[in-house]
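Visitor: Coordinates only, no sequence provided:
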């Protein structure tokens, strides 16, 4: 199969039929063999009913329905596990991403040899204050932290070689950082394509200001994990040792001072409490942080989601 298109969605029943017709048109015009996997992320409208109706008309369309809303990362992760195409393309369901971009994205993967191609919505129709400015700040921080020169990490329209999506795990809110996860997994041929950004035709955006706060928090997480996930002791051990060393040297100084000046009270000096605090923090960094990170990274149920129904997927 040439292409798997993954469409995560939440309360998008108004746009799904039009989007499915558009995708079908593009696939037929280019003679692609394809599947479209729509992941209903706990919608409360009629999205799942629409997906079922579409699948009855066109068996290339498949569906996954979550029991509740887990978020975009969970939807993409389930879609990645189910996809069987040689090239996997993700797009949003609100029709702000254009299916007409698919043939060129496919070519960039299969002909030009990219492992991952990320869309760049160079001209946007979002609110400049609430979306564009925070997005620019977020992308600048992501570029600097990851070393990947992409303009739009959060663009939903992306194309992947099959091996890439089968080699990474998307959890939490890490869908923004799939290029970073791919680079961390050893896929360094990452490209970018300017794509059309269309004004929203149906409904309202499902994302608010909190996604940018979460985005920066996730950036810190992914930056840490990508650098120290396999060797956490290099982080916790280094700073824990430095902190403990500061406290230990301060303690030795106070002891020597006490031997030279017996009348000096150790506990009367602020340095005594600084040294004690530094040694305690150093031990906590060395032990508690290291153990806690190992537990988090090896949690057995980190990527377990309750799926209510599947349509056309084993």
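Guide: Cool, the structure landed. Just so it is clear, the structure is predicted and the values come from calculations on it, not from any experiment.
Visitor: From now on I want contacts and neighbour counts done on CA atoms only, so please keep to that.
Guide: Will do.
Visitor: How much space separates the nearest residue to residue 303 once chain neighbours are set aside from residue 299?
Guide: Leaving aside its sequence neighbours, residue 303 sits nearest to residue 171 (Cα to Cα, 6 or more residues apart in numbering; 6.3 Å). Distance from residue 171 to residue 299, counting by Cα to Cα, to the nearest Å: 12 Å.
Visitor: next one: residue 104
Guide: Applying Cα to Cα, the value for residue 104 to residue 299 is 39 Å.
Visitor: and those two? which has more neighbours close in?
Guide: When neighbours are counted by other Cα atoms under 10 Å, residue 104 comes out ahead of the other of residue 104 and residue 299, with 13 against 9.
Visitor: so that one, which of the three states?
Guide: Reduced to three states with DSSP: H, G, I helix; E, B strand; the rest coil, the structure at residue 104 is helix.
Visitor: Residue 131 now?
Guide: Assignment for residue 131 (three-state DSSP): helix.
Visitor: Strands of the stretch 151-300 of the chain, residue ranges please.
Guide: 158-161, 190-194 (DSSP state E, counting those that start in this stretch).
Visitor: one more structure, for comparison:
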């Protein structure tokens, strides 16, 4: 199979039929062998009814419904897990991503050998203050931290080689950083393509301003995991040893100074009246705690088990 098109969605009943017809038209005009996977992330409208109807009429359409809203990352995770195509395309269900871009994205991966092509919505139809400006700041921080020279990390329209989606772990809210996850997994042929952005036709965005705060927190998380995720002792242990050593040297200096003054009959204050006593004590305690944190992190890595991330309540189509 050439293409798997993975579409996570939440309450998009008005756009689904139009989106499906548009994708199917593009697939037929380019003679692709394909499948469309709609991942319903706990919609409360009639989205799932529409997906079931489409799947009943078209054997190339499959649907997965979560029993509640788990988030876009979990929807992409199960979509990647079920996808069978040689190239996987992801896109949003709100008609802001243009299916006409799919053939060129497919060619970049299948014929030109890229591991991942990320869409770049160079010209956007979103509000400047609420989306465009925060998005530029967010992407600048992501470029600086990850080393990937992409302009639009969060664009939903992306193309992947099959091996990439089968070997990356999209969890939490890491859908924003799939290119970074791919890079950390060893896939280096990552680039971007300018894609057409369209104004939202139906409904309203499902993401509020808090997504930028969460995005920056996730960026810090992914930076930490890429550097120390498999060796937490290298960070916490090193910091712990340095802080303990600093505290120990400070305490030794206080003790030696006290003994020197006593030996020579010089006036001196109580050890507990010296502020450096508390600085050194706190430093040794924090150093010990950091070292223990690194040790516990190593133990957790060695004993962790896969945990349930979502529950599928229903599927439709031929899996």
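Guide: Nice, I can see it. Being a predicted model, the structure only gives us computed values, none of them experimental.
Visitor: ok, and which of the strands of the stretch 151-300 of structure 1 has the densest surroundings?
Guide: Highest mean neighbour count of the strands of the stretch 151-300 of structure 1: strand 158-161, a mean of 26 (counted as mean count of other Cα atoms under 10 Å).
Visitor: okay if I get the strands of the stretch 151-300 of structure 1 as TSV plus distance to residue 139 of structure 1?
Guide: Output for these, formatted as TSV (distance: least, Cα to Cα, whole Å):
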stretch	distance to residue 139 of structure 1
strand 158-161	16
strand 190-194	14
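Visitor: Do a quick rundown of the helices in the stretch 201-314 of structure 1.
Guide: For the stretch 201-314 of structure 1, the helices defined by DSSP state H, counting those that start in this stretch cover 210-228, 233-260, 270-284, 290-297.
Visitor: so which of the ones you listed comes closest to residue 43 of structure 1?
Guide: With Cα to Cα as the measure, helix 210-228 is the member of the helices of the stretch 201-314 of structure 1 nearest residue 43 of structure 1 (18.9 Å).
Visitor: Mind giving me the packing neighbours of the closest one?
Guide: On a contact count with 3 or more Cα pairs under 8 Å, 6 or more residues apart in numbering; DSSP states H and E, helix 210-228 of structure 1 meets helix 133-146, helix 178-184.
Visitor: mean shift between that helix and structure 2?
Guide: Its matched residues in structure 2 lie on average 0.5 Å from helix 210-228 of structure 1 after superposition (mean Cα distance after the TM-score superposition for structure 1).
Visitor: What residues sit buried inside stretch 65-79 of structure 1?
Guide: By neighbour count on 16 or more other Cα atoms under 10 Å, the buried set for stretch 65-79 of structure 1 is 65-66, 69-79.
Visitor: what do you get for stretch 38-55 of structure 2?
Guide: Of the residues in stretch 38-55 of structure 2, those buried by neighbour count under the rule 16+ other Cα under 10 Å are 38-43, 47-48, 50-52, 54-55.
Visitor: can you tell me which of the residues you listed are in strands?
Guide: In strands, defined here by DSSP state E, the members of these are 38-40.
Visitor: Tell me the one of the buried residues of stretch 65-79 of structure 1 nearest residue 219 of structure 1?
Guide: The shortest approach to residue 219 of structure 1 among these belongs to residue 73, at 14.4 Å (Cα to Cα).
Visitor: Which helix or strand contains the closest one?
Guide: helix 72-82 (DSSP states H and E).
Visitor: contacts for whichever helix or strand comes after that helix?
Guide: Downstream of helix 72-82 of structure 1, the first helix or strand assigned by DSSP H and E is strand 87-90. Outside strand 87-90 of structure 1, the residues that touch it by Cα atoms under 8 Å, 6 or more residues apart in numbering are 2-7, 102, 106, 109-110, 156-162, 165.
Visitor: give me that answer again for 10 Å
Guide: Strand 87-90 of structure 1 is contacted from outside by 1-8, 34-37, 76, 79-80, 83, 97, 99, 102, 105-107, 109-110, 115-118, 155-165, using Cα atoms under 10 Å, 6 or more residues apart in numbering.
Visitor: circling back: in TSV, list the helices and strands packed on helix 210-228 of structure 1 along with mean neighbour count and distance to residue 239 of structure 1.
Guide: Putting these into TSV (neighbours: other Cα atoms under 10 Å; distance: least, Cα to Cα, whole Å) gives the following:
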stretch	mean neighbour count	distance to residue 239 of structure 1
helix 133-146	16	20
helix 178-184	22	23
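Visitor: among the ones you listed, which is nearest residue 314 of structure 1?
Guide: Taking Cα to Cα, helix 178-184 is the member of those nearest to residue 314 of structure 1, at 25.4 Å.
Visitor: What is that closest one packed up against?
Guide: If contacts are counted by 3 or more Cα pairs under 10 Å, 6 or more residues apart in numbering; DSSP states H and E, helix 178-184 of structure 1 sits against strand 116-120, helix 133-146, strand 158-161, helix 162-165, strand 190-194, helix 210-228.
Visitor: For residue 92 of structure 1, give me its contacts.
Guide: Contact partners of residue 92 of structure 1, counting by Cα under 10 Å, 6+ apart, are 6-10, 12, 19, 38, 72, 98, 155-157.
Visitor: Nearest to residue 289 of structure 1 among those residues?
Guide: residue 72 (28.6 Å).
Visitor: OK, contacts around the residue nearest to that closest one when sequence neighbours are not counted?
Guide: Excluding its sequence neighbours, the residue lying closest to residue 72 of structure 1 (Cα to Cα, 6+ apart) is residue 8, at 6.5 Å. Residues in contact with residue 8 of structure 1 (Cα under 10 Å, 6+ apart) are 37-41, 63-64, 71-79, 90-94, 156.
Visitor: 8 Å instead, please
Guide: Residue 8 of structure 1 neighbours (Cα under 8 Å, 6+ apart): 38-41, 72, 75-76, 91-93.
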